[in-house]
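Enquirer: With the input below, show me the fold.
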Amino acid sequence: MNYWILYWVVIAVMVVGVIGTVVPLLPGTSLILGAILVWGIATQFTGIVWPMVAIFVILILSTIIEYLATYWGVQQSGASKWAQFGAIIGLVLGVLGLLPALPVGGPILGLLLGPILGAFIGEFLYQRDLKFSERIKPSFKASIGVFIGSILGNVIELVLSIIAVIIFVVTTWPLVSTLQP
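Expert: Now for the predicted structure:
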């Protein structure tokens, strides 16, 4: 087996994974984890067991942190449970493409807009005791909370994914550099 070619394919997949942490509908951490697993199996985890465990933990934490950051954003905006459920429903509907058909973007825009619109609608319905004009402000605030939390979560996930790739390269390069191209 030519480990040199495999190594660069694994690195390329990991770079796509890093990009996928911020681009909707492109797998992110799962690509990085899969690439690491392929390399580990191919090399029988020679000399990289503990760094690989650290990378797996970092990437799993990054996924959890992304969801927690969105939840934190909703909480900081003072949104109700209705806004939180609306954001989840909006996410699902947006991903499935059930938002109004758009000429460009479709599910990608749905993934971005779904939670924001869902939080707005959920909070708007929760505030039904207020006048129409008074319901807009808390609903908008809930939407902003979802947006800020999502951005924060994506940035954290991006940074942790880059750290994981750096750890991989630093720990595997000594082995690969000794191989002939």
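Enquirer: rest of the way, CA atoms for contacts and neighbours
Expert: OK.
Enquirer: can you pull the contacts of the residue nearest in space to the middle of the chain?
Expert: Centroid check for the chain by Cα atoms, centre = their mean gives residue 21 as the closest residue, at 4.7 Å. Taking Cα atoms under 8 Å, 6 or more residues apart in numbering, we find residue 21 in contact with 27, 28, 29, 154, 157, 158, 161.
Enquirer: one more time with 10 Å, if that's ok
Expert: 27-31, 62-63, 66, 153-162 (Cα atoms under 10 Å, 6 or more residues apart in numbering).
Enquirer: Sequence B follows; please return its structure for comparison with A:
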Amino acid sequence: MEWLAWILTLSLFGIGMVGIVYPVLPGVVAIYAAFFVYGWLVSFEPFGLWFWLVQTFLLLVIFIADYGLSAASVKRYGGSRASVVGTTIGLILGPFVLPVAGLLIGPLLGAMLGELTQKKDLAHAWKVGLGSLVGLLTSTLMKGVLQTLMIVLFFLWIWF
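Expert: Alright, predicted model coming up:
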């Protein structure tokens, strides 16, 4: 049964890491779920209160910062609420319309269209679109670092 636990746990870790750049995957939720899969199939014994507090804190930081960094970046570049909404829609739809390239083009166009609906000029919309990319890249880096930390902590907790 332990081999099944490891296959499922590592698969969820993999899904979580792919979810960093492919937003339709559950990302950090898959990593968090992996802890429960391991616990149910092997043992919850290595996981004490501090493990759950640290991992839950990291999960919440990722959730809050993921949206917050993108929105803050768009706002910093002069974007409106419409461009924040456009960025989010573009981030979700972009990969479906244009696999791979849609990850970058979707949020850029979404933010630009959001600004254009607010009667802003094309130069301003372009600037806000670039701001959405800065936010996306910052958020992606942050998620990568923190999700990797969650996985490393898991292994440290069960091995030491």
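Enquirer: coming back round to it: could you identify the buried members of the contacts of residue 21 of the first structure?
Expert: 27-31, 62-63, 66, 153-158, 160-162 (16 or more other Cα atoms under 10 Å).
Enquirer: In helices only, show me these.
Expert: Mapping these onto helices (DSSP state H) picks out 29-31, 62-63, 66, 153-158, 160-162.
Enquirer: What ranges does the second structure have for its strands?
Expert: Defined through DSSP state E, the strands belonging to the second structure form an empty list.
Enquirer: Show me what stretch 2-16 of the second structure is in contact with.
Expert: Counting by Cα under 10 Å, 6+ apart, 17-19, 22, 25-43, 143-144, 147-148, 150-151 sit against stretch 2-16 of the second structure.
Enquirer: Revised request: answer the last question for stretch 52-70 of the second structure.
Expert: 27-29, 31-32, 35, 50-51, 71-72, 74-76, 84, 87-88, 107, 131-140, 142-144, 146-147, 149-151, 153-154.
Enquirer: try it again with 7 Å
Expert: 28, 132, 135, 136, 139, 143, 146, 150 (Cα atoms under 7 Å, 6 or more residues apart in numbering).
Enquirer: Stretch 24-43 of the first structure too?
Expert: So stretch 24-43 of the first structure is contacted by 10, 13-14, 17-21, 56, 59, 108, 111, 161 (Cα under 7 Å, 6+ apart).
Enquirer: now do 8 Å
Expert: 6-7, 10-11, 13-22, 45-46, 48, 52, 56, 59-60, 63, 108, 111-112, 161, 165, 168.
Enquirer: next one: stretch 150-160 of the second structure
Expert: 13, 31, 35, 46, 47, 51, 55, 58.
Enquirer: again, only this time at 10 Å
Expert: Stretch 150-160 of the second structure is contacted from outside by 10, 13, 16-17, 28, 31-32, 34-35, 43-48, 51, 54-56, 58-59, 144, 146-149, using Cα under 10 Å, 6+ apart.
Enquirer: ok now do the nearest residue to residue 79 of the first structure once chain neighbours are set aside, which residues does it touch?
Expert: The spatially closest residue to residue 79 of the first structure, leaving aside those adjacent along the chain, is residue 142, at 5.1 Å (Cα to Cα, 6 or more residues apart in numbering). Each residue near residue 142 of the first structure by Cα under 10 Å, 6+ apart is listed here: 73-80, 83-84, 87, 116-124, 136, 148.
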